[in-house]
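Engineer: pasting a predicted model and its sequence here:
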Amino acid sequence: MACTVRGKPVVIHPAFYAAGIILVAVIGFLIFYHVDPRVHYAIFGASDDTNIVNGIPGLSVRPRITEAGKSETLIMYNSRDKNSYMRWVDALDDFLKEYKNPWLSHGRMENIHNCDFRYPPPPGAVCEIDPRAFGPCISENHYNFHRSAPCIFIKLNTPTGWIPAYYNESKSLPEVMPGYLRSMITAQESSRPDQLNTVWLSCEGEMPADAENIGPIRFLPIAGFPGYYTKNVDVAGYLPPIVAVMFERPTLGVLINVECKAWAKNIQHDRDRLMGVVHFELLID
């Protein structure tokens, strides 16, 4: 190929073009090969999976099935129809497979650590998440979908470097925090103060009618994410912490709008931008 420089023709050999194409391909391959999809490389802007906005943690809901013409925030099924509820059970099985099988996550087997509030993960390690802690919200029970008391899993997505400022004393609890959560934290302050370093979780009906129809809710294993799960999020094998939320007696045949929030002093709640908040709907026949 020829081009003109200062009025003089210059011939560019095709080999230069070939070399350039090869170089770009090699760089792209190296970037793709070395990027761990579980590491939060970009923390500005949200995705459907992470909901991390401007460095503020976000929440995600599972199960989720995306279909044409239907909102992916709607969890709708017939508890008397196995084909109807098993779609959601299968989606949860697929989501939880990495939590159940550590070898499926790159680096998890080598880096896994048995954490608790006294023993957070050391540098280079990630915390084990035991699926048995979610019982009765387990696959063998169909996550209670067939009993019209479904278990919905909430995942906390935290950006790299974020350190939670805990609500770990009753005098600092905000008035807008749900009363049941404030009562629980206050009781735990007396009985188990060593476990107060937690990013708390609440789930409620959005509107008064939703609050009437949502029924009692149970959080498993606890109503929040222990703080040690927010450490080392950039280490290979890290999986975001999850909580099972069991809706024990929701009103059947009624659309219920649910809003869940993560609670820490440095988590902002913004419904429009999904900061610290997640919304979904339940419709069970």
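Structural biologist: On my side now, so go ahead. Numbering: from 1, shown residues only.
Engineer: use CA for all of it now, contacts and neighbours both
Structural biologist: Fine.
Engineer: between its first and last residues, how far does stretch 130-138 reach?
Structural biologist: For stretch 130-138, the separation between the terminal residues is 11 Å (Cα to Cα, to the nearest Å).
Engineer: ugh, typo on my part, it should be stretch 162-172
Structural biologist: 21 Å.
Engineer: contact partners of that stretch?
Structural biologist: By Cα atoms under 8 Å, 6 or more residues apart in numbering, the surrounding residues in contact with stretch 162-172 are 55, 173, 182, 185-186, 189, 196-199, 227, 230-231, 263-266.
Engineer: quick one: the nearest residue to R132 once chain neighbours are set aside from I284, how far?
Structural biologist: Distance criterion Cα to Cα, 6 or more residues apart in numbering; nearest residue to R132, sequence neighbours excluded, is I138 at 7.4 Å. Going from I138 to I284 by Cα to Cα gives 19 Å.
Engineer: try this one next to it:
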Amino acid sequence: MAADSTYMSASVKSYPFSMSDKSALNKEEIIVKDDELTWDEQWHNFRVWCYNPKYREVCGRDGLGWAKIALFYFVWCMFMAGVFASFVGIFMAIVDKRIPPYRGNSSAIALDTSRPNPGLGFRPQVSVQKTLIKYRSSHRDTWGHRYGWGEYKEQLDQFLAYYTEADVRYQRAIDCDGVSIDKLRPQFYDGKSCRFDINMFRNRQTPCVTQRNFEYNFGRPCVLLKLNKIYDWEPITYQNAAEVPEQFKAIWESEFSDYILVECNGENDVDRDFIFEIEYFSQMNTTRIGGFHRNFFPFVNQDGYRSPLIFVYFKKIETNVLINVECRAYARNIEHNDSLEFKRGSVHFELIVE
């Protein structure tokens, strides 16, 4: 068929068009011709494609066409959602929700090391991205760009409330004082855990209590430490003075053999010069060092489990100076790494008291 500018393709809705017939631009049809379309013709086609009042079409489809395609995609999405839900249901049915399938040396935690290695966590912490504790001891609330100590006190109160809330599962926790770990271990796997008595801090008249604002208002902050939970990990504690690191040999006592030892200090020599006195408040009967009792391990997802806690009391530090603090946990199966990327067996935070 010979090319003709007035010829319209039969495959589309069209209107007989002639280049001399300018009124064709006002017709409710798509303009199709062999020659290149002008800008006015392209704009006309676009408007008609967006909405054609003659055929009641939107974007080239009438209501029935859009209904069909919507029904198709709805059925397709429901089918895919059903397949996904089925696989999730099968996965949840065959996977134990309490016991991880890979643990110990096979767990993801042990990929970078030869064995699982717990770290430490600290409170208060403004956010998980920040490790700085900065405040003015003379101001309780937030002031300008600086934090008042009131916010840190509230964070500690909220965290400690978790240990005093009326949780039925927590009521199942048992008193483990004086009980050997060999007798406790079978009970742990039955879902029971040791009760951590948060009131001991108050009973020992420590400064790290909410009634004394955790000493933040005096520029002597209390920082809370906890050991990160690793399923089925059990500490191998030091049993005599010959096994412990050098800094503990002079203060070794027989009760230390039941504890994961914890010590905090300045991260560098300069930081150590700014820390004059530290005291520890934990289940141990000494303030020279902190400790987590071994009876709280292993953690096996017991209902109502509460991690043991240590308060580190910075009794005397330099003010208006940034102090980098590192706290380390010590046991025979806890390794340490000084790399900034991998802080194994330790935690780092900064202190500025103005």
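Structural biologist: Noted; the coordinates are in hand. Quick caveat: nothing in here was measured; it's all calculated off a predicted structure.
Engineer: please state their TM-score.
Structural biologist: Overlay of the two chains. TM-score (TM-score structural alignment, normalised by the length of the first structure): 0.77; 250 aligned residues with a Cα RMSD of 3.1 Å.
Engineer: still on that earlier bit, in PyMOL, how would I select just the buried ones from the contacts of stretch 162-172 of the first structure?
Structural biologist: Provided next is the PyMOL selection string for whichever of the contacts of stretch 162-172 of the first structure are buried by 16 or more other Cα atoms under 10 Å:
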select buried, resi 55+173+182+185+186+189+196+197+198+199+227+230+231+263+264
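Engineer: among the contacts of stretch 162-172 of the first structure, name the ones in strands.
Structural biologist: Counted as lying in strands by DSSP state E, out of the contacts of stretch 162-172 of the first structure, are T198, V199, W263.
Engineer: span of stretch 233-249 of the first structure from start to end?
Structural biologist: 36 Å.
Engineer: in that stretch, what's buried?
Structural biologist: Quick answer for stretch 233-249 of the first structure (16+ other Cα under 10 Å): 233-248.
Engineer: aligned to the residue nearest to R132 of the first structure, what sits in the second structure?
Structural biologist: Aligned by TM-score structural alignment, I138 of the first structure pairs with V209 of the second structure.
Engineer: my read: its match touches N203, true?
Structural biologist: No - in this structure, V209 of the second structure is not within contact of N203 by Cα atoms under 8 Å, at 10.1 Å.
Engineer: so between the two, which is more surrounded?
Structural biologist: Between V209 of the second structure and N203, V209 has the larger neighbour count (other Cα atoms under 10 Å), namely 19 against 8.
Engineer: and the contacts of the host helix or strand of V89 of the first structure?
Structural biologist: Assigned by DSSP states H and E, V89 of the first structure falls within helix 82-100. For helix 82-100 of the first structure, contacts defined as Cα under 8 Å, 6+ apart pick out 62-65, 77-79, 104-105, 129-131, 139, 142-143, 145-146, 239.
Engineer: try 6 Å this time
Structural biologist: Under the criterion Cα atoms under 6 Å, 6 or more residues apart in numbering, residues P63, Y77, N78, L104, H142 lie in contact with helix 82-100 of the first structure.
Engineer: what's the farthest-apart pair in the residues you listed?
Structural biologist: N78 and L104 (32.4 Å; Cα to Cα).
Engineer: between these two, point out the one with more neighbours.
Structural biologist: N78 (18 against 13).
Engineer: the more buried one contacts D285, correct?
Structural biologist: Yes - between N78 of the first structure and D285 there is a contact under Cα atoms under 6 Å: 4.6 Å.
Engineer: for the first structure, which segments are assigned as helices?
Structural biologist: Counting by DSSP state H, the first structure has helices at residues 14-34, 82-100, 108-111, 179-191, 208-214.
Engineer: which strands or helices does the last one pack on?
Structural biologist: What it means is helix 208-214 of the first structure. Contacts defined by 3 or more Cα pairs under 6 Å, 6 or more residues apart in numbering; DSSP states H and E place helix 208-214 of the first structure against no helix or strand at all.
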